[in-house]
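> Structure of the sequence below:
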Amino acid sequence: MRVEERSAAAGARRRATVLAERLGFTGERLGQVQLAATEMATNLIKHAREGEMMARIARHGTFAELELLSMDRGPGMADVPGSRVDGYSTSGTLGIGLGAIDRLADRSGLHSVPGHGTVLFARFHQPGGGAVPEPAFCGLTRPIDGEQECGDAYAVRTEAGVVYVMLCDGLGHGPLAARASREAVDAVRRMALPARPAEILRHVHQRLSSTRGGAVAVAAVDPAARQVRFAGLGNVAAWTVGSGRRRGMISVPGIAGAQARTFREHVYDLPAGAGVVLHSDGLTDRWDAALQPDPSGHDPLLVAGALMRDAGVRRDDRCVVAVVPRDGR
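Next up is the predicted model:
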């Protein structure tokens, strides 16, 4: 949702309400979700430029959450901890918005850089659903303007402490690209694990033979071994990120489902506190790791959201997945 005019706050509130009611939110708790959505949108309208919000249901096995995410290219904040205290304001208002969001949400986070913008998220656990584990990954997709379906998709599975990530960028955009990506996701979901990324990539390549194909990358993130195994075909970008630096991973030219002469697998070090990011070519690779939230100590939703905002400058489908290992999980 674009949030740039005053009327957009009501739209954000309605969208959050529909999803919250689907998860069984009622009464006071539903009102708290509505208040948080309204405050997030109002902050964008008052303080930011190029403001956007996302509202979605995220499922983790038997658990479910409502996620709210706001992104902007506004002035940013120099004092992030202070901005989350009631009474802090940069515009002469009461300054209760960010503090209220912290109190109302089950989990929230904020990343802001002066002159660069702010990313803020809030999560609300499904009523009666029990405790939701801290996520080790997050993926975001967004279709090109004018399309309802995104031609990019991702799948993430965890087996024996290793996080397997696959990202597919279906050729072109629209329904046919989305079909190719869905086929890739289904192939990964059905494949027996553990497996090497090159094996997974070969399997996806075979499954995409009846589609228009796409660029595909697979990473196996092993925090215990402090390494990442990676295999890529086409122009999906992959990086290890940490301490304000990034290191790229190597894909080979080709199109999964059509042109693939070889499936090469490489092994990369995963320093302590580092994370892994994969993104489609709907995001430029000319982003500055020093301006992104460091995976160490930040939620993967913040990592993915900030990168989607900063690097998503091309007119194309977009997908980004961030993996932030949690205590060996």
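> drop to CA atoms for contacts and neighbour counts, all remaining ones
OK.
> quick one: G82 and T90 touch, right?
No: G82 is beyond contact range of T90, at 11.1 Å (criterion: CA atoms under 8 Å).
> Let me know the helix or strand that the nearest residue to V204 once chain neighbours are set aside is in.
Nearest residue to V204, sequence neighbours excluded (CA to CA, 6 or more residues apart in numbering): A184, at 5.5 Å. According to DSSP states H and E, A184 maps onto helix 175-190.
> For T38, give its distance to G214.
Distance of T38 to G214, given as CA to CA, to the nearest Å: 39 Å.
> Neighbour count for those two, which is higher?
G214 (29 against 21; other CA atoms under 10 Å).
> any idea how far G232 is from the more buried one?
11 Å.
> Second input sequence below; structure requested for side-by-side comparison:
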Amino acid sequence: MSGGAVASLPEGLLDQGVWFRVEAAGTAAAVRRTAERLAAELGIPERRIADLSIVVAEAAGNLVKHADEGVLLVRPTRANGNAGVEIVVIDRGPGMADVSHALDDGHSTVGTLGIGLGAIVRQASWCDMHSVPGKGTVLVAQVWPEKAPEPAWAAGLTRPLTGEPVSGDACAAREVDGRRQVMVCDGLGHGRLAHAAAQEAVRVFHGAPAAAPAALLDTLHRTLGHTRGAAVAIAEIDPLRQVVRYAGLGNIAGTVLTPDAPRRGMVSLPGIAGHQRRQIREYDYPLAPEAVVLMHTDGVVDRWNPADYPGLLIRSPQVIAATVLRDAGTRRDDAGVLVARSS
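This next block holds a predicted model:
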């Protein structure tokens, strides 16, 4: 996690996203410069880069002035052949009981992201937010060259082990031949070799022909042998049949979450994709229209309770994933969370 300028970022890291711990005005300025640089690399027009600068300056400035343990992620977002910039803003401040009131210009809630939200909403192409008193606030905003696309049905977040420049965890989503599929991968260990294994899994996942999760996982197992290996799980969301199909090797946790219903865990079998495979099996689980599928690596624990976050499960996948990463992610390992909506 960075706290300063981006001139020394490893090649390709900006395209994958950069986390900042935002505690000082100098860091807020570095975040803004990073966002502007990314937008320019993506070919976003200058007028929208100016809007992005306002969004990032407001968000980062509020973290400096009012937040506890504020962090901000800058990363590209892509859809339908277009690219935009997404920021994910997380704090552990007192939180807000009335988010809609906080969006009004001039409203201030000390210790939260309550100042400047109106400007963020006006300049961003799309934004979403969730806050719980006593826990903190998560804000996600996107700036696109033109009109924002439809909100994503799935999104993931990864964060490296403290002190590492890259994460060995990775998340991916794809739609191919009518199949909506997601993958979470945890490269063995951490650091650059784990990162390389995870990125190879993402490459193979995106390039593989349409197939069921178990067949895709077998393909990954056969192609990751030249890497360190990884724990991998793949889920396929089938809203029409109201089912999720799931196959996993290694320590990836999968859960179906439904408002006002107990969580339902999904089974990953022992193994390391690329090296150790006893068997690959696929399981089906019921998936109500209002349910979400949440998958995470072992850098995230299951100690959080959805009931403690009223209204969270109806928010965007990005906001759900960021909230879980904040409150259940550990600093002793890479951490990755993916959320997919059933509708």
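> still on that earlier bit, the helix holding A184 of the first structure corresponds to what range in the second structure?
Using TM-score structural alignment, the residues of the second structure aligned to helix 175-190 of the first structure are 192-207.
> residue in the second structure matching S7 of the first structure?
In the second structure, S7 of the first structure lands on G26 (TM-score structural alignment).
> quick one: stretch 125-138 of the second structure aligns where in the first structure?
Using TM-score structural alignment, stretch 125-138 of the second structure pairs with 106-119 in the first structure.
> now do stretch 231-251 of the second structure
By TM-score structural alignment, stretch 231-251 of the second structure lines up with residues 215-235 in the first structure.
> Start and end of the matching stretch, how far apart?
By CA to CA, one end of stretch 215-235 of the first structure lies 6 Å from the other end.
> List the buried residues for stretch 299-306 of the second structure?
The neighbour-count check on stretch 299-306 of the second structure (16 or more other CA atoms under 10 Å) flags G299, V300, V301, P306 as buried.
> any idea what the last one aligns with in the first structure?
Going back to what we said before, that points to P306 of the second structure. Under the alignment (TM-score structural alignment), P306 of the second structure pairs with A289 in the first structure.
> What sits closest to that match if chain neighbours are left out?
G244 (5.0 Å).
> measure the one you found to R226 of the first structure for me?
For G244 of the first structure, the distance to R226 of the first structure equals 18 Å [CA to CA].
> How about D79 of the first structure?
Counting by CA to CA, the gap from D79 of the first structure to R226 of the first structure is 33 Å.
> The residue sitting furthest away from the middle of the first structure: which element?
Most distant residue from the mean C-alpha position of the first structure: G92, 33.2 Å away (CA atoms, centre = their mean). Using DSSP H and E, G92 of the first structure sits in no helix or strand.
> what about it, distance to G76 of the first structure?
16 Å.
> What of R56 of the first structure?
From R56 of the first structure to G76 of the first structure the distance is 25 Å (CA to CA).
> quick one: which of these two has more around it?
Legend: neighbour count by other CA under 10 Å for R56 of the first structure and G76, higher for G76 (19 against 16).
> Which residue of the second structure sits opposite that one in the alignment?
So, by TM-score structural alignment, G76 of the first structure is matched to G95.
> From what I see, that match and L139 are in contact.
No: the pair G95 of the second structure / L139 is not scored as a contact, 11.6 Å apart, by CA under 8 Å.
> what's the overlap in contacts for these two?
Applying CA atoms under 8 Å, 6 or more residues apart in numbering, one finds that no residue jointly contacts G95 of the second structure and L139.
> what sits against W239 of the first structure?
Contacts of W239 of the first structure by CA under 8 Å, 6+ apart are R246, R247, G248, M249, V276, V277, L278.
> got TSV for the residues you listed, with neighbour count and distance to V236 of the first structure too?
Converted to TSV, the contacts of W239 of the first structure look like this (neighbours: other CA atoms under 10 Å; distance: CA to CA, whole Å):
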residue	neighbour count	distance to V236 of the first structure
R246	19	16
R247	13	14
G248	15	11
M249	20	10
V276	27	13
V277	26	11
L278	25	7
